[in-house]
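Enquirer: here's a sequence, model it:
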Amino acid sequence: MVTSEEVARLAGVSRTTVSRVLSGSGRISEEVRQRVLEAAASLGYEPNVVAQSMVRQRSRTIALGLFHVEEGLSFSRLGETKHHFYLDVLKYIEEEAANAGYDLLQPSRPLGRTPESYVRTLQTRQVAGAVMLALSSTDPRIPALVQAHIPTVFIDAVGQGPGATYVKGDHVSGARQVTEHLLALGHKRMAFFVGPSSNMFGMERLFGAQQALASAGRSLDPSLVRQSGWNMQQAYEAAAQLLSERRDFTAIIAGSDLMAIGILRALRERGLHVPEDVSLSGFDDLELASYTDPGLTTVRQDRVAMGRGAIQLLLRLIQGEQHLAPLILPTQLIARQSTGPAPSV
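Expert: Here you go, the predicted model:
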């Protein structure tokens, strides 16, 4: 069995320092703390005090994980347009946590060397639980947290176990609603801009569109499905490429409002009018969707319920409830001026 003395020797510190780091007490520099945690991780050291603290005395701190681990410092990337949707979600996470008497903690090094070291960091900090926001489906922190039995709620990522569950919008229904809206306006050929192929929710939205088309006796044209990143520039570039190839469609369904704004620019640069020549819709209903010209038809996701609901589920997990069902939030079509009747041929 690995001892704290071995950890101290590898980290180049005293056993007292190891004890202080692993108990979360005392003033320890970040550099020393990281050396001790990495030494403990590399040796596989599991101090009993951590396990005892997790069972007997939860702190009033909730760990917050943001986005995919490879993105680096998460807070510095909140200004990126692809993350704009989550700014309000974070606001309501913070408000609900504060109302319940909890503080939020975002570790400065999200993963360290391994997902196990990330989990150990949370255990060392004696967090009560964790909220993980918009991780990629391949993020190794998802199975690590589920297996460690740290109470965890994932937002726009799927992770489930006795002490873990997730919150997300009903992407399939939302995409089905907007596709049915365009079909009712007489549109027969629609282009679809989805996110990266690895993003499960972008694929759910495409599936919802396929459902609506199938119900109307129509099929999806694979050549009119285009992938891009979630931000305006990447969607603009993907739309410019599509428009250079063909213009035999009368509507575009974008995977997000920000993508739709990029597509709107590409359409205008080529002399196409929205909605007279091409109808355009987004997804999310960001505040700016009502300020575009024309106002953007979109699908509303309830960001208030997403943030507050995640904390409410987490508190139930912290209190010992297990195997909680995920919270699937309804979505709502918001029809504005960017969609109209299909142009006559």
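Enquirer: alpha carbons only for contacts and neighbour counts from here, please
Expert: Noted.
Enquirer: tell me the buried residues in stretch 246-254?
Expert: 249-254 (16 or more other C-alpha atoms under 10 Å).
Enquirer: L10: what's it in contact with?
Expert: A39 (C-alpha atoms under 8 Å, 6 or more residues apart in numbering).
Enquirer: next up, for comparison:
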Amino acid sequence: MPPPRVEKTGVCFMIETINKTEQLKSIILEDIRNGVYSHEDFPSIRALSKKYGVCKHTVSQALFSLKEIGALKVHPGKSGTVNCDLAQKNIAVLYIGMTPLSQSEFGAELFRGIEEGIRETGKYSYNTYSLPEGDSIGSLDENLDRVHTAGILLVGSDNPYKLSCLKKYKIPFTVVGTSVNDADVSFVAPHMENEVFEEVDLFVRKGRRKIAFIGNIREGSPSSCEKTNPFFNVLKKNKIKISEKFIKKCSHLPENGYVQMKEILEAPEIPDAVFCTSDLLAVGIYRAIHERKLRIPQDIAVASCDDLEIAAYLSPSLTTVRMPRYEIGYQSVKQLMAKISGRRFLLHKIIPSELILRESI
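Expert: Got it, this is the predicted structure:
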């Protein structure tokens, strides 16, 4: 159903629709979510009739419908008065995949920032929801408590279909950890291009010319381009041509890094450096290299992204680009709180990353 079309005339809103009750219900519910009406301070039916430019009967029907979904509570004995009983205390945290965000290698630190940001508000709690990969929101339509959800944090997805679905909810939301190709969508994301460029360029400065790529390549995805573009820009700058066999596309799992690196090492010509888009891939890459009795970095240098905790404990320790995951999670909550309260905020917030030089180059 499209959003209600309203026109402001003086202090009244004239609702242009056939089904006035449903449209009025949607408008009042959105006003409640936006904090227009506070607890125990809800207008009378007469006042609502005047404000929205509809008859009292239409108001009464809309309020009854809102009562049915738990948005309002009618108090007996108070004729014509309805008190708001909507406790907008929940933030919905949406993440991709089956592993809970707090338990994943990548998401734990980011989630800690989200938790701290929500805790500091002093009035919000959160619920987490798992979403499938790709163009789907799974069972979110059925499971999300839209009435009591004040805002949404979408972690690590720039999928256009998911974004379009969230827009339809008419609930403030922010994308966490990745930029998106939608000027109207707010996000908090890292800036990694300069650091990745410097990291890959370091391969070349140390004499490496046969450089392999293992990782996530998604055309049009800003988060993917942050890592792939600087890699190929370094090759172009130094006029380095690499075999297509040195470019392996895969998702960020250790077993994928192992399988792809093993396949590369079975070819007659092997690389002298490998860049991967996640430290999790590097875990598998290390194993494949060690199984071939090759040395890091003497035979093959390795560099990566994210700076997960495991990066410092690999042998040799892994050179990587540190993504400020805690800060991204924390600042995402701050941005969302500003949206919910109607305060001014920076629509697209970029947080710098850091190149962490260790022993693998």
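Enquirer: just to revisit the earlier point, can I get the buried residues of stretch 246-254 of the first structure in a markdown table with distance to V55 of the first structure?
Expert: Formatted as a markdown table, the entries for these read as follows, by distance: C-alpha to C-alpha, whole Å:
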| residue | distance to V55 of the first structure |
| --- | --- |
| F249 | 59 |
| T250 | 59 |
| A251 | 55 |
| I252 | 52 |
| I253 | 49 |
| A254 | 46 |
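Enquirer: need the residues you listed in TSV (columns: distance to Q52 of the first structure and secondary structure).
Expert: Formatted as TSV, the entries for those read as follows, by distance: C-alpha to C-alpha, whole Å; DSSP: H, G, I helix; E, B strand; the rest coil:
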residue	distance to Q52 of the first structure	secondary structure
F249	62	coil
T250	62	coil
A251	59	strand
I252	55	strand
I253	52	strand
A254	49	strand
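Enquirer: ok, which stretches of the first structure are strands?
Expert: With DSSP state E applied, the first structure shows strands at 61-66, 103-105, 129-133, 152-155, 164-169, 190-194, 225-227, 251-254, 279-281, 298-300, 327-329, 332-334, listed in chain order.
Enquirer: the most centrally placed residue in the second structure - nearest residue in space that isn't next to it in sequence?
Expert: For the second structure, the residue sitting closest to the mean C-alpha position, by C-alpha atoms, centre = their mean, is V155 at 2.7 Å. In space, V155 of the second structure comes closest to V176 once its chain neighbours are excluded; the distance is 4.6 Å by C-alpha to C-alpha, 6 or more residues apart in numbering.
Enquirer: residue in the first structure matching that neighbour?
Expert: Residue correspondence, TM-score structural alignment: V176 of the second structure in this structure matches I155 in the first structure.
Enquirer: what does N216 of the second structure give?
Expert: Using TM-score structural alignment, N216 of the second structure sits opposite G195 in the first structure.
Enquirer: so who does that match touch?
Expert: Contacts for G195 of the first structure (C-alpha under 8 Å, 6+ apart) come out as 202-203, 227-230, 255.
Enquirer: most surrounded residue in these?
Expert: Taking other C-alpha atoms under 10 Å as the neighbour criterion, G255 ranks highest of the contacts of G195 of the first structure with 30 neighbours.
Enquirer: show me the helices in the stretch 1-150 of the first structure, by range?
Expert: Taking DSSP state H, counting those that start in this stretch as the criterion, the stretch 1-150 of the first structure contains helices spanning 4-11, 15-23, 30-43, 48-56, 85-99, 115-124, 141-148.
Enquirer: give me the stretch of the second structure that the second one matches.
Expert: The counterpart of helix 15-23 of the first structure in the second structure, using TM-score structural alignment, is absent.
Enquirer: in that helix, what counts as buried?
Expert: Residues of helix 15-23 of the first structure classed as buried by neighbour count (16+ other C-alpha under 10 Å): 15, 17-23.
Enquirer: next, the angle helix 115-124 makes with it.
Expert: Inter-element angle recorded for helix 15-23 of the first structure and helix 115-124: 90 degrees (by axes from the mean of the first three to the mean of the last three C-alpha atoms, to 10 degrees).
Enquirer: show me what helix 15-23 of the first structure is packed up against.
Expert: Using 3 or more C-alpha pairs under 8 Å, 6 or more residues apart in numbering; DSSP states H and E as the contact criterion, the neighbours of helix 15-23 of the first structure among helices and strands are helix 4-11, helix 30-43, helix 48-56, helix 115-124.
Enquirer: pull the contacting residues for the residue nearest to the centre of the second structure.
Expert: By C-alpha under 8 Å, 6+ apart, the residues touching V155 of the second structure are 93-96, 175-178.
Enquirer: what do we get in the first structure for it?
Expert: Aligned counterpart of V155 of the second structure in the first structure: L133 (TM-score structural alignment).
Enquirer: distance of that match from I93 of the first structure?
Expert: Computed as C-alpha to C-alpha, to the nearest Å, the L133 of the first structure to I93 of the first structure distance reads 10 Å.
Enquirer: ditto for L73 of the first structure
Expert: Computed as C-alpha to C-alpha, the L73 of the first structure to I93 of the first structure distance reads 19 Å.
Enquirer: likewise for L258 of the first structure?
Expert: Counting by C-alpha to C-alpha, the gap from L258 of the first structure to I93 of the first structure is 23 Å.
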